[in-house]
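1. when you get a sec, could you give me coordinates for this:
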Amino acid sequence: MIRAIALDIDGTITDQNRRLDVSAVGAIRKAEDSGITVCLATGNMLCFAKTTSVLLGTSGPLLAEDGGVIFDQRTEETCVLDDKSDELKKGIELLEERFGKIQHTSSSLRRQTGRALEKTFDLKEASELFRENGLNIAIIDSGFAFHIKDPAVNKGKALKKIASILEISTSEIAAIGDAQNDIEMLKSAGVSFAPANACSEAKEVSTHITKNAHGKGVKEAIGFILQKNE
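-> Next up is the predicted model:
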């Protein structure tokens, strides 16, 4: 029995231009109406997740900043996981030494547990640069930006915290996501779905790959969950 759904936002319920795919909206509300708690899980900031939650009508805890920030909507309590602010600062300095001036996204400097950078440099080279200099920080591609963060912070670990808040097990949670920053969440959930547009790494760890992309894929996944719950 699936009792909650952890749902990525960008690239999953939005299209490649970050516009909401309305195909998903009715399915999300149908899941909530059936008693399944929908939990938004995004690499974006908490304020973005809160706004999206209100518009979609989701009731579950919010997972923001790739799992670095968790917000319980029932109690309005926020949990911020430790980050590596000093190492992140050093990492950005190294990136600018190698690639020139690094462009942050508009929300980057307001983040509490990491930074989001425009995709203007080589990801693999940046990762190797951190390794060579002994920095224990991760860099991942969210599909829309490069995120640098504490490697201990990810959506999979945050999913366990969400399960605890909801007083259920992770086996009772379904996860839907499309990008590299969703991989740990997809692996930790009881059942997982990658929409047709997902990156190959997300598809490899998911138990199901939908025939449709973006919001239509989410609608397909939720329909499957509701049918199995009957």
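
2. going forward, measure contacts and count neighbours with C-alpha atoms only.
-> Will do.

3. what sits against the residue lying closest to residue 160 once chain neighbours are set aside?
-> Of all residues not flanking residue 160 in the chain, residue 170 sits nearest, at 6.3 Å (C-alpha to C-alpha, 6 or more residues apart in numbering). By C-alpha atoms under 8 Å, 6 or more residues apart in numbering, the contact list for residue 170 reads 159, 160, 163, 188, 189, 190.

4. closest one of those to residue 131?
-> Set against residue 131, the nearest of the contacts of residue 170 by C-alpha to C-alpha is residue 188 (26.3 Å).

5. second input sequence below; structure requested for side-by-side comparison:
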Amino acid sequence: MTPPLVLDIDGTLTRPDTWGIDPRIFDPLRAWDAPVVLATGKAFPYPVALCHFAGIPELVVAENGGVVYTGEEVHFTADPDAPRAVAEAYEDAGYSLGWGPEDTVNRWRETEIAVEHSQPETPLRELAAEHGLEVIDSGYAYHVKDPAVDKGAGVEAVADAVGFDLAETVAVGDSENDAATFEVVGHSVAVSNADEVAKAAADEVLETAHADGTLSVLERVRDGS
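-> This next block holds a predicted model:
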């Protein structure tokens, strides 16, 4: 039987040269005959759009668990006010979120904020702590979020709503925000470009990176090996 999947996006479904989605992932996901959950640190519209382009049902955990979509109902699991206050204080201190004036990274973000990697990390962490929040590094950005919220809890909520067994589920990811997902599934896989937190949390660490690694897992799991 084909197992359900939980897949991160950046660093997991992407190409190493551009960080764009590797188009080779579309056909296997479209043909997958079990639930596929996209669990990401990206803002909610991004994984929903990816589901559309892939032609798969919209099962989404976005913003590191802050937004959960079961295909029928959207759940917001964190309050946006504190992250926004951190962003305001960070900018008042003379720093920038790093995405330019239109900030399409945060424009549609509902429950957290993301700060570009070129920006100072230490003052961001200090401000986040003052507001009872944490900063996690997705490998793409620094995310200021509620510490009580994570991808794992979001994945559990989707599994409960859809009715699939997490013990039979395979997850693939690449960064510390995937560790919580790895804790709730039956088998977890870190691609070779994963950070040390993800590798330590995973049941298996691949020798191949990015979408190459993920595609190898999908092929192996589909073939039952």
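
6. what's around whichever residue in structure 1 pairs up with residue 108 of structure 2, how many residues?
-> Matched across to structure 1, residue 108 of structure 2 falls on residue 110, judged by TM-score structural alignment. Neighbour count of residue 110 of structure 1, defined by other C-alpha atoms under 10 Å: 11.

7. same question for residue 105 of structure 2.
-> Residue 105 of structure 2 - counted by other C-alpha under 10 Å - has 19 other residues nearby.

8. regarding it, what is its secondary structure?
-> coil (DSSP: H, G, I helix; E, B strand; the rest coil).

9. centroid-nearest residue for structure 2?
-> residue 40 (1.7 Å; C-alpha atoms, centre = their mean).

10. what do we get in structure 1 for that one?
-> Counting by TM-score structural alignment, residue 40 of structure 2 lines up with residue 42 in structure 1.

11. isn't that match right next to residue 63, touching?
-> Yes: Residue 42 of structure 1 is within contact range of residue 63, at 6.1 Å (criterion: C-alpha atoms under 8 Å).

12. overlap of the contact sets of the two?
-> residue 49.

13. quick one on the thing from earlier: which of the contacts of residue 170 of structure 1 are still contacts in structure 2?
-> Checking the contacts of residue 170 of structure 1 against structure 2 (both residues aligned by TM-score structural alignment, their matches' C-alpha atoms under 8 Å), the contacts still present are 160, 163, 188, 189, 190.

14. could you turn the buried ones of those into a ChimeraX selection?
-> A single ChimeraX command suffices to select whichever of those are buried according to 16 or more other C-alpha atoms under 10 Å:
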select :160,163,188,189,190
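
15. name the nearest of the kept ones among the contacts of residue 170 of structure 1 relative to residue 119 of structure 1.
-> Comparing those against residue 119 of structure 1 with C-alpha to C-alpha picks out residue 188 as the nearest, at 27.7 Å.

16. list the contacts of the aligned residue in structure 2 for the closest one.
-> Matched by TM-score structural alignment, residue 188 of structure 1 corresponds to residue 184 in structure 2. If you count contacts by C-alpha under 8 Å, 6+ apart, residue 184 of structure 2 has them with 152, 156, 166, 167.

17. restricted to helices, list those.
-> 152, 156 (DSSP state H).

18. report the two of the contacts of residue 184 of structure 2 separated the most.
-> 152 and 167 (13.0 Å).

19. the match of residue 188 of structure 1 and residue 203 of structure 2, how far apart?
-> In this view, residue 184 of structure 2 and residue 203 of structure 2 are 12 Å apart by C-alpha to C-alpha, to the nearest Å.
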